[in-house]
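Visitor: Quick one, structure for this:
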Amino acid sequence: MKYIIYILLFALPSVSFAQDKSQWEKKFDNANSLYIKENYAKAIEIYHELIQEKDNSPEVFFNLANAYYKLNNNTDAIYYYEKALKLAPDTQAFLTNLNYARKNLEDDITIVKEYDQQDIIHQSLGILTVNQWATLSTLAAFLVLICFICYYLTTKSNVKKLSFTCLILFLFLSLVTAYSAYFEDHYKSDAYSGIIFDKVLELKSEARHTSDTIRELHEGTRVHVLEEKSLWIKVQLDNQEEGWIEKKSIKVI
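Guide: I've put the predicted structure just below:
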């Protein structure tokens, strides 16, 4: 899949040499052509249609973000760069453009990384997706069954011993991979982030309008949701500062 390279370079999308393209791919090419012709509004419209059909393409989110940036819509640009990065973490082109767009933010928030135990575990288990861990667990469970059948049917002591050893090993592997799939699934569903779309809002000390204001926040700022309470959410900023804002003020990444 191709995507439009860095904003700063204004490079053309890479050329696809596939002979038989799907309707979705042709539509994607059309949107990219409109982008190159600087018809950003129409390109945005088609990118959104593509996302409605298939919302797992980081390239579409990235190109959509670039189009919004070209129209000086910094908040939507940041939002869709984040969406692209969620699907393809650590992609340098996505990170470069996101960091460039963030320079235009009104809120100057220094990113401070703090890791708890779950974050540390995720750093190790995140090398595979939930589906990949689940597939490994299923495969290991199947091998457990094979080893058990061999152990039960064979009469040779050396084969019996080898089958039993392999059974224990694959059983252990099945349990570990099943836990990994479970952990990653819950880690990703429990923790989520969002982008502020209100022009300006107040970060409150409690989940009510009359509570003390910690600071003002502006559109485009990223927040990490820690807790929900009715119409309010407790959020953490990238500098680890915490407070409450109204749930309607953000779009979830």
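Visitor: make it CA atoms for all contacts and neighbour counts henceforth
Guide: OK.
Visitor: is it true that Ile233 lies in a strand?
Guide: Yes: Ile233: assigned to a strand according to DSSP: H, G, I helix; E, B strand; the rest coil.
Visitor: Touching, it and Val225? I think so.
Guide: Yes: checked against C-alpha atoms under 8 Å, the pair Ile233 and Val225 is within contact range at 6.6 Å.
Visitor: list the residues that contact both of these two?
Guide: Common neighbours of Ile233 and Val225, using C-alpha atoms under 8 Å, 6 or more residues apart in numbering, do not exist here.
Visitor: which element follows the host helix or strand of Phe148 toward the C-terminus?
Guide: Element membership of Phe148, judged by DSSP states H and E, is helix 130-153. As assigned by DSSP H and E, the chain's next helix or strand after helix 130-153 is helix 157-190.
Visitor: now for that next one, which elements pack on it?
Guide: Secondary-structure packing of helix 157-190 (3 or more C-alpha pairs under 8 Å, 6 or more residues apart in numbering; DSSP states H and E): helix 117-125, helix 130-153.
Visitor: chain center to it: distance?
Guide: Centroid displacement of helix 157-190 relative to its chain, using C-alpha atoms, centre = their mean, to the nearest Å, is 27 Å.
Visitor: how about this one, so we can line them up?
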Amino acid sequence: MFNLINSKVMNKIISQYNRQSFLSIICASLLLLVSISAGASSAKDMWKSAQESYTQGRFEDALKTYNEIEKSGYVSWQLFYNLGNTYFKLKDNARAILYYERALKLNPAGEDIKSNLELVREFSIDKIDAVPEFIIYTWIKSLNYSFSSDTWSLMSIIFLLFIVLLIFYYRYGHRRGFRKLAFLSSIFFALLLLFSISFAWSQKHSFNQRDAAIVINPVVSVKSTPDMSGKDLFILHEGAKVLIKEEVGQWRRIEIADGRQGWLSSLDAEII
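Guide: Alright, predicted model coming up:
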């Protein structure tokens, strides 16, 4: 009898605990949703405020608001593009280039981004002649960046669906000529699927790489060794793009478009 009473009491306690736990989870979820909604609303209001400031010519106010949006974690190519435009209006060409490059990294097919980036580069002091690329590599890269990685991913799904349908028709179709055409078409779409997956992966891989930077200080000396006592090899000015080959402490071994290499302080350039 005593054990039976204890069992009932324990079941009641467990039931109340489970109910309280369930209610706690529901409350926490609602609070999270409210918090996310409030954050989204706040970012939307800041975005509208920044755009109004920009159109009214109050570029410093617009920049301050755009930076607050970025710091809050709301990042997109549109935000980086607007930051680039704002820095350009404020004649900070180095950071304009930096943010155009960041926008282009998120949206490689953005024609407006490319145009503005080319425009602001005209104001750069350093005119570095790039080492010519192999023509096939240039063509493939151009094709790759004609669409964003998300678009290539969507195309991969579409190609896969076509392959499934064509194979299904090849297996169960009645007309021999059409079955043969379906088989050959499935091979063609399989090749397109392979290319689209490769392009989407390469863009994602490139986005995750932190191997390029923009010089933000007016004038910097590229050293022969990773310390201030190193020999000055050449000079770079703000807005120059460098590739990062190696990092040692606060120094980076960099390479510029014409193939020259040297060491640059990490304080002199910001990662794209």
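Visitor: Kindly reformat the helices and strands packed on helix 157-190 of the first structure as CSV containing mean neighbour count and distance to Asn97 of the first structure.
Guide: Below are those laid out as CSV (neighbours: other C-alpha atoms under 10 Å; distance: least, C-alpha to C-alpha, whole Å):
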stretch, mean neighbour count, distance to Asn97 of the first structure
helix 117-125, 12, 24
helix 130-153, 17, 28
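Visitor: Tabulate those (JSON lines), appending distance to Leu85 of the first structure.
Guide: As requested, these are exported to JSON lines (distance: least, C-alpha to C-alpha, whole Å):
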{"stretch": "helix 117-125", "distance to Leu85 of the first structure": "16"}
{"stretch": "helix 130-153", "distance to Leu85 of the first structure": "17"}
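Visitor: Any idea which of those gets closest to Ile196 of the first structure?
Guide: Closest to Ile196 of the first structure of these is helix 117-125 (C-alpha to C-alpha; 23.9 Å).
Visitor: how much does that closest one deviate in direction from helix 157-190?
Guide: With axes from the mean of the first three to the mean of the last three C-alpha atoms, to 10 degrees defining the directions, helix 117-125 of the first structure sits at 130 degrees from helix 157-190.
Visitor: Helix 117-125 of the first structure versus helix 130-153: what angle between them?
Guide: Here helix 117-125 of the first structure points in a direction 70 degrees away from that of helix 130-153 (the same axes, to 10 degrees).
Visitor: for helix 117-125 of the first structure, the distance to its chain's centre please.
Guide: 16 Å.
Visitor: Show me what it is packed up against.
Guide: For helix 117-125 of the first structure, the elements it packs on are helix 157-190, judged by 3+ C-alpha pairs under 8 Å, 6+ apart.
Visitor: what's the matching range in the second structure for the helix holding Phe148 of the first structure?
Guide: Counting by TM-score structural alignment, helix 130-153 of the first structure lines up with residues 149-172 of the second structure.
Visitor: quick one: the matching stretch to the first structure mean distance?
Guide: Comparison of stretch 149-172 of the second structure with the first structure after fitting gives an average deviation of 2.1 Å (mean C-alpha distance after the TM-score superposition for the first structure).
Visitor: Check which residues of stretch 78-92 of the first structure are buried.
Guide: Neighbour-count burial for stretch 78-92 of the first structure, counted by 16 or more other C-alpha atoms under 10 Å, picks out Ile78, Tyr79, Tyr80, Tyr81, Glu82, Lys83, Ala84, Leu85.
Visitor: center of the second structure - which residue?
Guide: Taking C-alpha atoms, centre = their mean, the centroid of the second structure lies closest to Leu106, which sits 3.6 Å from it.
Visitor: which residues touch that residue?
Guide: Leu106 of the second structure sits next to Ser76, Trp77, Ser148, Phe207 when contact means C-alpha under 8 Å, 6+ apart.
Visitor: From the chain's centroid, how far away is the helix holding Phe148 of the first structure?
Guide: How far helix 130-153 of the first structure lies from its chain's middle: 30 Å, per C-alpha atoms, centre = their mean.
Visitor: do stretch 225-234 of the first structure as well
Guide: 21 Å.
Visitor: Equivalent analysis for stretch 176-195 of the first structure, please.
Guide: Taking mean C-alpha positions (C-alpha atoms, centre = their mean), stretch 176-195 of the first structure and its chain are 12 Å apart.
Visitor: Next, the buried residues of it.
Guide: Here stretch 176-195 of the first structure shows Val176, Thr177, Ala178, Ser180, Ala181, Phe183, Glu184, Ser193, Gly194, Ile195 as buried, counting by 16+ other C-alpha under 10 Å.
Visitor: Touching, Pro218 of the second structure and Glu238? I think so.
Guide: Yes: counting by C-alpha under 8 Å, Pro218 of the second structure sits close enough to Glu238 to count as a contact (4.7 Å).
Visitor: Between those two, tell me which one has more neighbours.
Guide: Using other C-alpha atoms under 10 Å as the criterion, Pro218 of the second structure and Glu238 rank with Glu238 on top: 22 against 12.
Visitor: what about the counterpart of Ala41 of the first structure in the second structure, neighbour count?
Guide: Taking TM-score structural alignment, Ala41 of the first structure has Glu60 as its aligned residue in the second structure. When neighbours are defined as other C-alpha under 10 Å, Glu60 of the second structure has 16 of them.
Visitor: Ok, Ser72 of the second structure next?
Guide: 12.
Visitor: The one 5 residues further on too?
Guide: Burial of Trp77 of the second structure, expressed as a neighbour count using other C-alpha under 10 Å, amounts to 20.
Visitor: Skipping adjacent residues, who's closest to it in space?
Guide: Among residues not flanking Trp77 of the second structure along the chain, Ala103 sits closest, at 4.3 Å (C-alpha to C-alpha, 6 or more residues apart in numbering).
Visitor: Settle this for me: the one you found is touching Ser76, isn't it.
Guide: Yes: Ala103 of the second structure is within contact range of Ser76, at 7.5 Å (criterion: C-alpha under 8 Å).
Visitor: circling back: dump the contacts of Leu106 of the second structure to CSV, plus distance to Ser41 of the second structure.
Guide: Below are those laid out as CSV (distance: C-alpha to C-alpha, whole Å):
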residue, distance to Ser41 of the second structure
Ser76, 16
Trp77, 19
Ser148, 27
Phe207, 28
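Visitor: related to what we said a few turns ago, how far is the strand or helix carrying the match of Ala41 of the first structure from where the chain is centred?
Guide: If you go by DSSP H and E, Glu60 of the second structure is part of helix 59-71. From the chain centre to the centre of helix 59-71 of the second structure is a distance of 19 Å (C-alpha atoms, centre = their mean).
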